[in-house]
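Q: Take a look and give me a structure for this.
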Amino acid sequence: MQYYSTKDKHTKADFPQAVFQSLPPDNGLYMPEKLPRLEEAFIKKLGGFSFPEIAFRVASALLEEAISASRLREIIDEAVNFPAPAVPLGKDTYVLELFHGPSLAFKDFGARFMSRVMAYFLEQQTRPLDILVATSGDTGGAVALGFYDVPHIRVTILYPSGKVSPVQEQQLTTLGKNIRALEVKGSFDDCQRLVKQAFLDPELSKTLQLSSANSINIARLIPQTFYYFHAWAQLQQAGHTAPPVFSVPSGNFGNLTAGVMAWKMGLPVARFVASTNVNDEVPVYLRTGVFEPRPSLHTLSNAMDVGNPSNFARLLELLGGAEDMGGLLSGYSFTDEATREAIRSVFTQHGYVMCPHTAVAYLGLQEFRRESGTGNPGVFLSTAHPCKFPDVYETDMQPAIVLPEQLASLNGKQKQAVVMENDFSQLKEILLRG
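A: Below is the predicted model of the structure:
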């Protein structure tokens, strides 16, 4: 399958090129030339397949013959080796827990799949690979753990100083070896801008083999489609027949884009809800038809603090403008105060502790249900384990947060990070220095 640029459909690449380039030369984003429709019989019987089996079928359709079937199975079995349960939470409501991987965030799916895909293609090369990634929180830890000690790959992670949680910072700054952390005096948008500048810099492109593990990379996006199909499989097992409403906590909009891709491939979906914090550029666009990027604001749900979401261009490719998007997509934004109230309310009613991002998704689902009166089952995505945000929770809630084994490995490790200005020349010097 060929992949084209969102800025020019004539700019194309095969899958390995798209993976290693990350961005097309015109600074667009790669998209599959076509989204294959999965067999209706397969969709109807999803409940009879395991998560890795579903992931293999979806990946095979998207990648065609870019990777041999036997190796693709190996990649899937290694990357998708932890659960993503749809946990019932009230009548016809489910929380899709995507935080059971090594970094305790949904981005483990993309990072682990992508690292193994890259390692597969690098077997045929001798030139080392430099991964460059910006993070607003969870991406950094997922990429660090997903690529840790992978041969022939060096990872450089840019994160905004003082704007990630202590656990998130610990995950991306304590590994060492082939993982390098750069603490940028700026916002996530600044980090993302620096990364994009690096990819467009002729000297860096000539000297280094640069690639990205942000959701701008199509290899990060593809595995995020897997758990939408798996969620529907679990709802089938629970006896549901009506298509679900998916509420997605949204920052850079890769997660929602993957859901729309799954829908295009045949997944039954009644509605997608783009749930954001006060960084509400897309909800505003859905209401007004005007997209106005602006500097991001810092919130409790820090991984969603994005003022100019990269994957918005992909949503436009998949759905068209605001009027066309409105047939499938609703958007709502919520304050930190509302987020805290939702965390408290769900804990009081169900004894369940949500991370701030999950709480925003919960609020989005509730708001859509109030507006629409829909009786369809609702699934809101839980993208991070609550233990990553200890300062958010009141004293009585903290005993209910069970610390996972993944955190034990971080105990006693020292932070290793280079503090840098929000300055591209400094980033370029660091990269060229090696």
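Q: CA only for contacts and neighbour counts going forward, please
A: Fine.
Q: Number of residues surrounding residue 243?
A: By other C-alpha atoms under 10 Å, the residues close to residue 243 number 17.
Q: Mind telling me what element it is part of?
A: Counting by DSSP states H and E, no helix or strand carries residue 243.
Q: residue contacts, residue 96?
A: 84, 85, 86, 87, 231, 379, 380, 381, 382 (C-alpha atoms under 8 Å, 6 or more residues apart in numbering).
Q: Please report how far the closest residue to it other than its chain neighbours lies from residue 176.
A: Leaving aside its chain neighbours, residue 96 sits nearest to residue 86 (4.3 Å; criterion: C-alpha to C-alpha, 6 or more residues apart in numbering). Look at residue 86 and residue 176: by C-alpha to C-alpha, to the nearest Å, they are 35 Å apart.
Q: now the other sequence, so there's something to compare against:
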Amino acid sequence: MQFYSTQNPAHRVGLKEAVIQGLAPDQGLYMPVEIPTLPADFFQRLPSLSFAEIGQEVIGALFGDSLSEAEIRELVEHTLQFDAPLVEVEPGIYSLELFHGPTLAFKDFGARFCSKLMALLLAGESRKVRVLVATSGDTGSAVANGFYRTPGVEVVVLYPRGKVSVLQEKQFTTLGENIVALEVDGVFDDCQRLVKEAFLDAELREQMLLTSANSINVARWIPQALYYFRAFAQLPQPVGDVAFSVPSGNFGNLAAGILAARMGLPIRYFVAATNVNKVVPDFLNGADFQQVPSVQTISNSMDVGNPSNFSRLLALYGGDEKALRAQVKGFYFDDPETAPFHAAGASGAGLYAGSTWCSRLYGGEKLHQNPIGSLPRCLFRDGPSGEISGCGGRNLRLGAGAAGALGSISFRGEKGGPSWQRFCGF
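A: From the prediction side, this is the model:
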């Protein structure tokens, strides 16, 4: 598979270069030159396929010209050692549980895929690889644990002081060995800027082999598409129109869902659900895209003021902003809407019961007018960030329109404890 830079489509590299470079020399993100469409019989068989079988067919279609069948099987089996169950939380609303990995975060899928793929691509390399990763919480945890004790790889995690939850900070600062954590006096965007500057430092890159494990790296970004297929496979058959509500910070998760749609998965709408770091929802609602300093919130994993994957969103629609806005709807939610349930979570009711989703379902609704109507929704659940995704799905359903009845799925990526349904009023 060939990849091009979002900054310069003429700049093309192979899979190994895209993964090891992480970021293109012109600061663009790598995108597949061609996105394969999966055959019709794959979708007919999808409900009967296991997660691993789905992974082998999807990754085979993408990387089959770069990896052997045995390597793809090894890669998928290493990545998908835990499932992503789909749970119906009320009629037409489903939650995809992505918290069954080792750090309870949805990024465990991408981190494990990335570490194994790098190991396969770097077999025989004599130089040590240094993986630089900026985090506002769950990325650092997932990447550190995914690469822990991987031979020939050192991971350096940069995180903003005082802006990462205590649990997540301990998940990547207490491992030692090949995992190094650096606390930065700033915000997530500062950490991300430092990582990008390191990649663009020619002298530094001559001295050491640097790469990234943030979602800017195709090896972290692409495998996130797999659980969209897994979610769809678990919906009641026959499946009608479906919308996915996605908690969004750096927007790799949403971009992966659109990638799945480009491969043929019949998704009608997406919801980009954020906290008050809302540059993308503002854009989706008609404003010009303009990066801003990030604002600290209690959903800290989503505190991103300049999301890197925005360029991928545009690339997936061929630069057509109108088409992007037509399929992706944007909503944002602030801390006061979340605070009552965040307090409930802190009291022990659930690990991440502090929930924008919960507070929005439980309290007053702001009804957003949109053309979608009442859709079955798939809601990604990811602690406070995933509850925001549920809020987006809820607003999607409440929006007035004439699109008919659709299903919706949300993603739940950090375990909220057994009481989360009670807090949501289910």
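Q: Just want the most central residue of the second structure.
A: What sits nearest the mean C-alpha location of the second structure, by C-alpha atoms, centre = their mean, is residue 253, with 2.6 Å.
Q: Give me the spatial nearest neighbour of that residue, chain neighbours excluded.
A: Nearest residue to residue 253 of the second structure, sequence neighbours excluded (C-alpha to C-alpha, 6+ apart): residue 224, at 6.3 Å.
Q: The one you found touches residue 110, doesn't it?
A: Yes: assessed by C-alpha atoms under 8 Å, residue 224 of the second structure is found in contact with residue 110 at 6.0 Å.
Q: And these two? Which one has more around it.
A: residue 110 (29 against 26).
Q: Helix or strand for that one, just tell me which one.
A: Per DSSP H and E: residue 110 of the second structure is located in helix 107-121.
Q: who touches that helix?
A: Here helix 107-121 of the second structure makes contact (C-alpha under 8 Å, 6+ apart) with 16, 19-20, 71, 75-76, 78-80, 101-102, 138-139, 142-143, 146-147, 150, 213, 219-224, 413.
Q: same question, stretch 15-32 of the second structure
A: 1-8, 66, 118, 121, 196, 199-200, 210-213, 216-219, 309, 311-312, 315.
Q: Span of that stretch from start to end?
A: Start-to-end, stretch 15-32 of the second structure (C-alpha to C-alpha) is 9 Å.
Q: tell me, it lands on which residues of the first structure?
A: Aligning stretch 15-32 of the second structure against the first structure (TM-score structural alignment) gives residues 15-32.
Q: Just give me how far that stretch sits from the chain centre.
A: Remark: stretch 15-32 of the first structure is offset 17 Å from the chain centroid, using C-alpha atoms, centre = their mean, to the nearest Å.
Q: And that stretch, what's buried?
A: 15-16, 18-24, 27-32 (16 or more other C-alpha atoms under 10 Å).
Q: for the first structure, which strand is longest?
A: Longest strand in the first structure by number of residues, with DSSP state E as the criterion: strand 153-160.
Q: what does that strand contact?
A: Contact with strand 153-160 of the first structure is made by 128-137, 140, 144, 147, 172, 178-188, 191, as judged by C-alpha under 8 Å, 6+ apart.
Q: List buried residues within the residues you listed.
A: 129-137, 140, 144, 147, 172, 178-188, 191.
Q: what about the aligned partner of residue 323 of the second structure in the first structure, how many residues close to it?
A: Residue 323 of the second structure maps onto residue 324 in the first structure, with residues paired by TM-score structural alignment. Residues near residue 324 of the first structure, counting by other C-alpha under 10 Å, number 13.
Q: which SS class is residue 324 of the first structure?
A: Secondary structure state of residue 324 of the first structure, per DSSP: H, G, I helix; E, B strand; the rest coil, is helix.
Q: before we move on, what about residue 87 of the first structure?
A: From three-state DSSP, the assignment for residue 87 of the first structure is strand.
Q: mind checking how far it is from residue 378 of the first structure?
A: Here the criterion is C-alpha to C-alpha. By it, residue 87 of the first structure lies 11 Å from residue 378 of the first structure.
Q: Need the residues touching each of the two.
A: With contacts taken as C-alpha under 8 Å, 6+ apart, residue 87 of the first structure and residue 378 have residue 94 as neighbours in common.
Q: Show me which of those two is the more surrounded one.
A: Using other C-alpha under 10 Å, the more surrounded residue of residue 87 of the first structure and residue 378 is residue 378, with 28 against 14.
Q: aligned partner of the more buried one in the second structure?
A: Match for residue 378 of the first structure (TM-score structural alignment): residue 408.
Q: hang on, its match in a strand?
A: Yes: according to three-state DSSP, residue 408 of the second structure belongs to a strand.
Q: contacting residues for the closest residue to it other than its chain neighbours?
A: Spatially, and ignoring its direct neighbours in sequence, residue 408 of the second structure is nearest to residue 377 (0.7 Å; C-alpha to C-alpha, 6+ apart). Residues counted as contacts of residue 377 of the second structure (C-alpha under 8 Å, 6+ apart) are 92-94, 242-245, 393, 397, 406-410.
Q: now the residues you listed in TSV, with distance to residue 264 of the second structure?
A: Formatted as TSV, those follow (distance: C-alpha to C-alpha, whole Å):
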residue	distance to residue 264 of the second structure
92	22
93	22
94	21
242	13
243	15
244	15
245	18
393	22
397	24
406	18
407	17
408	18
409	17
410	20
